[in-house]
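1. Got a predicted structure here, sequence first:
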Amino acid sequence: MNKIREYFENIVEINDSDWRLFSSKLERSDYPKKAILLEVGQTERHLSFIAKGSIRFYIPKLENDSTFGFCFENQFVSAYDSFLTQKPCAYQLQTLTETTLWRISHKDIQEIYAKSDIGNTIGRLTAENLFLIKSEREQSLLNETAEERYLALIKKRPNLIREIPLKYLASYIGITPQALSRIRTRIS
């Protein structure tokens, strides 16, 4: 739980009273590798902090799933659009490794926003960070070649290259696994 407080304190100072309120609402959950955390059609009820592990966001398809996001240790994870609207999700979340999450419910986060001095600031800054990651990826897909996207991933998010199976990585940058193998051969 201390990692969560450190995460917040990198953004803004959080007093002990606000931290006690927030941390009292957290629940620990452990998941095996390849566990489905949220299925298409379910509503996201939690905002989670990854204490250990990695998670992928994907749209399941008959032949090849479309992976469009990843989250790693010391990051918040959620099907955030579903969490905000409390409407069913159009994609799934799956663990890629054994994963430990600290989870807080939608109801409890609303209480923290109402009762704490810092809750709204933390919520806004976390949402802004998630938006920037999403915006950067969308612009990359529109403006860069597959090779440029792969090289940018190596530079900006090396943990992707180490932790993610190539088929998911290829889907994430919008190419086939075979095309990714050719890129990897060409640049090595």
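-> Received it, and whenever you're ready, just let me know what you need.

2. rest of the way, CA atoms for contacts and neighbours
-> Noted.

3. In the chain, what residue spans correspond to strands?
-> 27-31, 36-38, 46-52, 54-59, 66-72, 76-77, 92-95, 99-105 (DSSP state E).

4. what residues does the fourth one touch?
-> Outside of strand 54-59, the residues that reach it under the criterion CA atoms under 8 Å, 6 or more residues apart in numbering are 65-73, 90-99.

5. same question, the second one
-> The contact list for strand 36-38, computed with CA under 8 Å, 6+ apart, reads 44, 92-95.

6. could those residues go into JSON lines alongside distance to Thr185 and neighbour count?
-> Supplementary listing: those in JSON lines, determined by distance: CA to CA, whole Å; neighbours: other CA atoms under 10 Å:
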{"residue": "Glu44", "distance to Thr185": "40", "neighbour count": "23"}
{"residue": "Gln92", "distance to Thr185": "31", "neighbour count": "19"}
{"residue": "Leu93", "distance to Thr185": "30", "neighbour count": "25"}
{"residue": "Gln94", "distance to Thr185": "29", "neighbour count": "21"}
{"residue": "Thr95", "distance to Thr185": "28", "neighbour count": "22"}
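
7. Turn the residues you listed into CSV, including distance to Thr121.
-> Output for the contacts of strand 36-38, formatted as CSV (distance: CA to CA, whole Å):
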residue, distance to Thr121
Glu44, 22
Gln92, 28
Leu93, 26
Gln94, 29
Thr95, 29
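
8. Which pair of those residues spans the longest distance?
-> Glu44 and Thr95 (15.4 Å; CA to CA).

9. With adjacent residues omitted, what lies nearest to Ser140?
-> Leaving out its chain neighbours, the residue that sits closest to Ser140 by CA to CA, 6 or more residues apart in numbering is Arg149, at 6.6 Å.

10. I'd like the distance between Ser188 and Ile14.
-> The spacing between Ser188 and Ile14, counted by CA to CA, to the nearest Å, is 45 Å.

11. and the comparison structure, right after this:
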Amino acid sequence: MERLKELLAVECSFKPSDKLLDDFLKPAELVELRKGEILIMSGRLEPNIYIVKDGVIRYSYMDGIKEVTYVFALPGSIIIAMHSFYAHLPAFYQVEACCKSAVFKIPQSHYEHLVATSHEFAQWALRYAQGQLFFLEKKDSVVNGNAKERYLSLIKKRPEIIQKVPLKYIASYLGITQPYLSYLKKQLQNK
């Protein structure tokens, strides 16, 4: 649990106290996932909060024609189906494990109680949310350029994704086909 608290503290510019993180994690229930197991099903209500303990978790959606990988969550990341959490609507994204993974489940009611009763927690939650918005924008600056540049950037900046995630999901994330990603991978190995 100490490593998870360290990762949660690093994800945000506001450094929470150990007591705050202990209070936040107090009701946490461990959920273990097999590779490919769905944590949050698109179209279903899921207002709970999850924190990635181990593994890699993938957000995806259907664009009408194909499945698109939107983002990956690594240890220390908080997963929230915002449609469900905020608006009490069915989840938009499907969230699943890319490899054997573990997450902690925290009830929405506990999170909301801490926001209402702890100024420190409310500050941390706001800064964490702002940080997530920053990282989504940063993703667009990291995963840009031509396909080869995007792949090289991912190798350099997020090697754990390259190591643990199936090629088809990485290709979807990069916006290229799996055969083209295999070609790029082979081309780089031959250099």
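-> Cool, got the structure. Here the structure is a predicted model, which means the values were calculated and not measured.

12. a markdown table for the strands of the first structure, including distance to Asp18 of the first structure?
-> A markdown table is the format used below for the strands of the first structure (distance: least, CA to CA, whole Å):
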| stretch | distance to Asp18 of the first structure |
| --- | --- |
| strand 27-31 | 17 |
| strand 36-38 | 28 |
| strand 46-52 | 17 |
| strand 54-59 | 28 |
| strand 66-72 | 25 |
| strand 76-77 | 18 |
| strand 92-95 | 30 |
| strand 99-105 | 15 |
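
13. So which of those strands is nearest Asp117 of the first structure?
-> Once the strands of the first structure are compared by CA to CA, strand 99-105 is nearest, at 17.9 Å.

14. post-alignment, that closest one versus the second structure, mean distance?
-> Compared with the second structure after fitting, strand 99-105 of the first structure has a mean deviation of 1.5 Å; criterion: mean CA distance after the TM-score superposition for the first structure.

15. State the span of the second structure onto which that strand is aligned.
-> Aligned by TM-score structural alignment, strand 99-105 of the first structure corresponds to residues 101-107 of the second structure.

16. So for that stretch, what gets flagged as buried?
-> By neighbour count with 16 or more other CA atoms under 10 Å, stretch 101-107 of the second structure contains the buried residues 101-106.

17. Please produce a markdown table containing those residues, extended by distance to Leu184 of the second structure.
-> Listed next are these as a markdown table, based on distance: CA to CA, whole Å:
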| residue | distance to Leu184 of the second structure |
| --- | --- |
| Ser101 | 28 |
| Ala102 | 31 |
| Val103 | 33 |
| Phe104 | 36 |
| Lys105 | 38 |
| Ile106 | 40 |
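
18. in the first structure, which residue is closest to the centre?
-> The centroid of the first structure falls nearest to Cys71 when counting by CA atoms, centre = their mean (3.4 Å).

19. looking at it, it is touching Ser78, isn't it?
-> No: assessed by CA atoms under 8 Å, Cys71 of the first structure is found out of contact with Ser78, at 9.2 Å.

20. quick one: the helices in the first structure?
-> Counting by DSSP state H, the first structure has helices at residues 2-11, 16-24, 80-85, 106-115, 119-143, 146-156, 158-163, 166-173, 177-187.

21. quick one, which of those is packed in tightest?
-> helix 166-173 (a mean of 21; mean count of other CA atoms under 10 Å).

22. compared with the second structure, how much does that one deviate?
-> So helix 166-173 of the first structure averages 0.5 Å relative to the second structure (mean CA distance after the TM-score superposition for the first structure).

23. And that helix, how far out from the chain middle?
-> Offset of helix 166-173 of the first structure from its chain centre (CA atoms, centre = their mean, to the nearest Å): 16 Å.

24. With stretch 181-188 of the first structure instead?
-> The answer for stretch 181-188 of the first structure is 27 Å, by CA atoms, centre = their mean.

25. Aligned to Ser118 of the second structure, what sits in the first structure?
-> Going residue by residue (TM-score structural alignment), Ser118 of the second structure aligns to Ser116.

26. Skip the chain neighbours and tell me the closest residue to its match.
-> The spatial neighbour of Ser116 of the first structure that comes closest, neighbours along the chain excluded (CA to CA, 6+ apart), is Asp18 at 5.6 Å.

27. Contacts only, for that neighbour.
-> Asp18 of the first structure neighbours (CA under 8 Å, 6+ apart): 116-119.

28. one more time with 10 Å, if that's ok
-> Taking CA atoms under 10 Å, 6 or more residues apart in numbering, we find Asp18 of the first structure in contact with 24, 112, 115-119.

29. can those go into a markdown table with extra columns for distance to Thr85 of the first structure?
-> Formatted as a markdown table, those follow (distance: CA to CA, whole Å):
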| residue | distance to Thr85 of the first structure |
| --- | --- |
| Ser24 | 24 |
| Ile112 | 18 |
| Lys115 | 21 |
| Ser116 | 22 |
| Asp117 | 24 |
| Ile118 | 22 |
| Gly119 | 18 |
